[in-house]
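Visitor: The following comprises the amino acid sequence and a computationally predicted model.
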Amino acid sequence: IGLASVQELTGTKGNQPIDGVVLLGAGMLIFGGIATAATHRYRLISLLMLSVVGLFVALTFARFSAPDLALTQLSVEVVTMILLMLALFFLPQKTPTESSPMRNVRDILLAGALGLVVASLNYAVMTRETLSISNFFVENSKPGGGGYNVVNVILVDFRGFDTLGEITVLAIAGLAIFKLLNRLRLFMPHSDGEGRAWSPDRYPAILTSISMTLLPLALLVSAFIFLRGHNQPGGGFIAGLITAVALILLYMARGVEWAQERLNFPFQPVAVVGVAIATLTGLGSWLLGYPFLTSSFGYFSLPLIGTFELATALLFDLGVYLAVVGATLMILANLGKVTTPHRPVTDPKTSDTHDTPNEKESH
């Protein structure tokens, strides 16, 4: 309706110079999206094409000077790919044909028309002068929140209540998925969809050998990203995803049994404690007569270290970090352990005699 009332599509700001790098990225995004839809029946190939879209979205953020968003997108992309790969293991390799050629043509025309309308609306908005509150955050990030990283200050200070709600939802989702998968066990097939037997090497030798070396390095990077987040690109959310991926690497490289023997603690309390820390940080401001989640910061000096800043937002960010680590590992680790080792080969006659009908079908 709003687009129909526009007399001229191009606004007063006009067009910016064409950037060849941006055009290349847009072309790859379009290619990845079309390839994902075109190969949707071949799930693994479609997943690879989807990862191309995620990668170029991250590169687009980096191109437009949004390193925080780029780091977040890359971290989320890795976790999402691991999650989808785990889910694909239990699904058929191909999706059955669901639509007729006529329905495909109809869907293409509808999608193209809707895409054209949305693109035109975006173009009309971006070529016009609009009121924005971004200047408020830029001007008050340091004096009001104590940090130069505007994105992080918005997340843990100006809009901390939104972030608290998001990590609460994430923790609840992780607990729900854990409850659903806790006692679920699926038997691993003896062969793939084309009848080929699985490799006798259960875990990749190279990944197994380097996993223990990568773990402390990844945790060190995670700590660095977490501590610098208030003034440089980073923060608790990105650091939490890096830690989760580093720990999931152990499950992938050495197996669930090996990893659980060494990571002998449940992940559910980690997510709950994270939400509790973030909530208590907000409640602490009430004791001093300030609104919920009002942050405070100050500068201190120590010999050999110099002047440094301490902010209550760091505690809130710690809660975000723990909630992300706990929820992510609850989902990925429990999804990865729903399979059991291969069943032992038994005599068919013995199996037919003692197996129930449901057990025969599971073979």
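Guide: It's in.

Visitor: Could you use CA atoms for every contact and neighbour count after this?
Guide: Noted.

Visitor: Now Tyr148. Nearest residue, chain neighbours left out?
Guide: On the basis of Cα to Cα, 6 or more residues apart in numbering, the spatially nearest residue to Tyr148 that is not a chain neighbour turns out to be Asn231, at 4.5 Å.

Visitor: burial count for the one you found?
Guide: Counted with other Cα atoms under 10 Å, residues neighbouring Asn231 total 18.

Visitor: And for Leu280?
Guide: The local packing count at Leu280 equals 17, with neighbours defined by other Cα under 10 Å.

Visitor: Need the three-state assignment for it.
Guide: Under DSSP: H, G, I helix; E, B strand; the rest coil, the three-state class of Leu280 is helix.

Visitor: Give me the distance between it and Leu315.
Guide: Taking Cα to Cα, to the nearest Å as the measure, Leu280 and Leu315 are separated by 9 Å.

Visitor: residue contacts, Val345?
Guide: Residues touching Val345, when contacts are defined by Cα atoms under 8 Å, 6 or more residues apart in numbering, are absent altogether.

Visitor: try Thr243
Guide: Applying Cα under 8 Å, 6+ apart, one finds that Thr243 lies in contact with Ala218, Leu219, Ser222, Val325.

Visitor: what about the closest residue to Leu9 other than its chain neighbours, helix or strand, and which?
Guide: In this structure, Leu9 finds its nearest non-sequential neighbour in Ala124, 5.3 Å apart by Cα to Cα, 6+ apart. Assigning secondary structure by DSSP states H and E places Ala124 in helix 101-126.

Visitor: Below is structure B, check it against A:
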Amino acid sequence: ENGSLQRYLFVLATSAVAAGAAAVLVTSGAPGGWLAAGGAGATTPADGTNLAVWLLLAGAALATVLLRRRRLAAVIVLGVAGLMVSLTFARLSAPDLALTQLSVEVVTMILLLLALYFLPQQGRDTAKAGQRLRDGLVAGLAGLGAGGLAWAVLQRPPDSISEFYLANSLSQGGGRNVVNVILVDFRGFDTLGEITVLAIAAAAIYSLLYNVRVAYTDADIAHRAWSPDPHPLVLTVTVRALLPVALMVSIYLLLRGHNQPGGGFIAALAASVALTSQYLAHGARWTRQRLTLRYRPLIAAGLLVALLTGLGSWLFGAPFLTSSFGHFHVPLIGDVELATALLFDVGIYLTVIGAVTLMLARLGRVSGIERPEDPGREPVGGRTWSF
């Protein structure tokens, strides 16, 4: 280990290409035989809309590479690539995946913007021509390999368990949104493990950044003076007004997720973006004074709710995480469905909000969002601000 991300990516991509090539050559005993083993499968015609989205996706990916020295521009076009992936999911009738991808993309953009604080606007390309050729060759092979794998999977005769989920989602899980029912019912134990891993990752990042100190100066890393207005009025007013709206949308997505696109994970990401935006717009000190939410207890509460929901089924002699549901008539409202899966979804919601916001808020504080309003009140380099 030498701390070079470029070398780590090279080793990872090369290993993946080698493993994929070995599988293709060994499985069928002939080059390319595995790819042809599936025969001709059904294909979906590519219309103009699909082609336009895919061309934009490819163009955004290429632009990210070409603009690698201009970091902010590269982040923007990378976000365009993520948006095109979301549109592809929506085009293929997968709204839950589209919403999830879109939410994750926004969180990723916030993370990258926080990381850009430590870097100059323009980067230097120190790689030699031979290194660039090597990296391009490995990247091309990895891309072709991933594309070939996807094509082979799509060409193989369908042998899927999806028909079981489609047939039993409503009758056994009480929900019409098959994706959500799978996450909180049929594969609830997997989801419990996933949010536990997310909580552990958040705790690890919090611990790693807890004692990180950033020296305050009156200029950035490129020797440019800080803006005299660290929190622009338009941004602060807009973000503050959007907070209650975003939280209401988040609750709406949570409650509708069992029967319509949404669910605890998507709703939690929407709420996390709304909360983290307050740190970006107002600074860490201002936000902490007004937003007294403690994220670590929130993570613990979410895990506890999810675990207790699973343990509750034992009281009725059912296996762990067995869900139940029923329909009740409420005056002035009508028929209302109540499902224990909603409690499990609430646990997911709380855990994801706590974990994502804890990580982003901690990184934001390290990134210098909490710098003094008046840079002149401290000598340049004369004080280290602890976050």
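Guide: Great, that's in hand. None of the values given here were measured: they were computed from a predicted structure.

Visitor: tm score of chain vs chain?
Guide: Aligned and superposed, the two chains score 0.90 in TM-score terms (TM-score structural alignment, normalised by the length of structure 1); 351 aligned residues with a Cα RMSD of 2.2 Å.

Visitor: now the strands for structure 1?
Guide: Secondary structure of structure 1 (DSSP state E): strands located at 186-187, 297-302, 306-311, 339-340.

Visitor: The first one against structure 2, how far on average?
Guide: In the superposition against structure 2, strand 186-187 of structure 1 averages 1.7 Å from its aligned positions (mean Cα distance after the TM-score superposition for structure 1).

Visitor: Tell me the counterpart of Gln203 of structure 2 in structure 1.
Guide: Careful, residue 203 of structure 2 is Ala and not Gln. Taking TM-score structural alignment, Ala203 of structure 2 has Leu175 as its aligned residue in structure 1.

Visitor: Its match: neighbour count?
Guide: The local packing of Leu175 of structure 1 (other Cα under 10 Å) involves 21 other residues.

Visitor: For Leu287 of structure 1, see how far away it is.
Guide: From Leu175 of structure 1 over to Leu287 of structure 1 (counting by Cα to Cα), the distance is 31 Å.

Visitor: Over to Tyr251 of structure 1?
Guide: Using Cα to Cα, one gets 43 Å for the distance from Tyr251 of structure 1 to Leu287 of structure 1.

Visitor: Which one of those two is surrounded by more residues?
Guide: For Tyr251 of structure 1 against Leu287, the residue with the higher neighbour count under other Cα under 10 Å is Tyr251, and the figures read 22 against 10.

Visitor: before we move on, the earlier item: now tabulate the strands of structure 1 in TSV and tack on mean neighbour count and distance to Glu8 of structure 1.
Guide: TSV is the format used below for these (neighbours: other Cα atoms under 10 Å; distance: least, Cα to Cα, whole Å):
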stretch	mean neighbour count	distance to Glu8 of structure 1
strand 186-187	14	59
strand 297-302	10	49
strand 306-311	12	49
strand 339-340	14	59
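
Visitor: Same list (these) but as JSON lines, adding distance to Phe137 of structure 1.
Guide: Listed next are the strands of structure 1 as JSON lines, based on distance: least, Cα to Cα, whole Å:
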{"stretch": "strand 186-187", "distance to Phe137 of structure 1": "50"}
{"stretch": "strand 297-302", "distance to Phe137 of structure 1": "17"}
{"stretch": "strand 306-311", "distance to Phe137 of structure 1": "18"}
{"stretch": "strand 339-340", "distance to Phe137 of structure 1": "49"}
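
Visitor: Nearest to Thr353 of structure 1, out of those?
Guide: strand 186-187 (20.5 Å; Cα to Cα).

Visitor: Mind telling me what Thr328 of structure 1 corresponds to in structure 2?
Guide: Applying TM-score structural alignment, one finds that Thr328 of structure 1 aligns to Val356 in structure 2.

Visitor: Provide a list of residues in contact with the closest residue to that match other than its chain neighbours.
Guide: Nearest residue to Val356 of structure 2 in three dimensions, chain neighbours excluded: Ser272, at 6.5 Å (Cα to Cα, 6+ apart). Counting by Cα under 8 Å, 6+ apart, Ser272 of structure 2 touches Ile353, Val356, Thr357.

Visitor: Tell me how far the match of Thr328 of structure 1 lies from Leu293 of structure 2.
Guide: In this structure, Val356 of structure 2 and Leu293 of structure 2 are 13 Å apart, going by Cα to Cα.

Visitor: Point to the residue nearest the middle of structure 1.
Guide: For structure 1, Val76 is the residue whose C-alpha lies nearest the centre (Cα atoms, centre = their mean; 2.5 Å).

Visitor: Return the residues in contact with the counterpart of that one in structure 2.
Guide: Residue-level alignment of Val76 of structure 1 against structure 2, with TM-score structural alignment as criterion, gives Val104. The neighbourhood of Val104 of structure 2, defined by Cα under 8 Å, 6+ apart, consists of Leu269.
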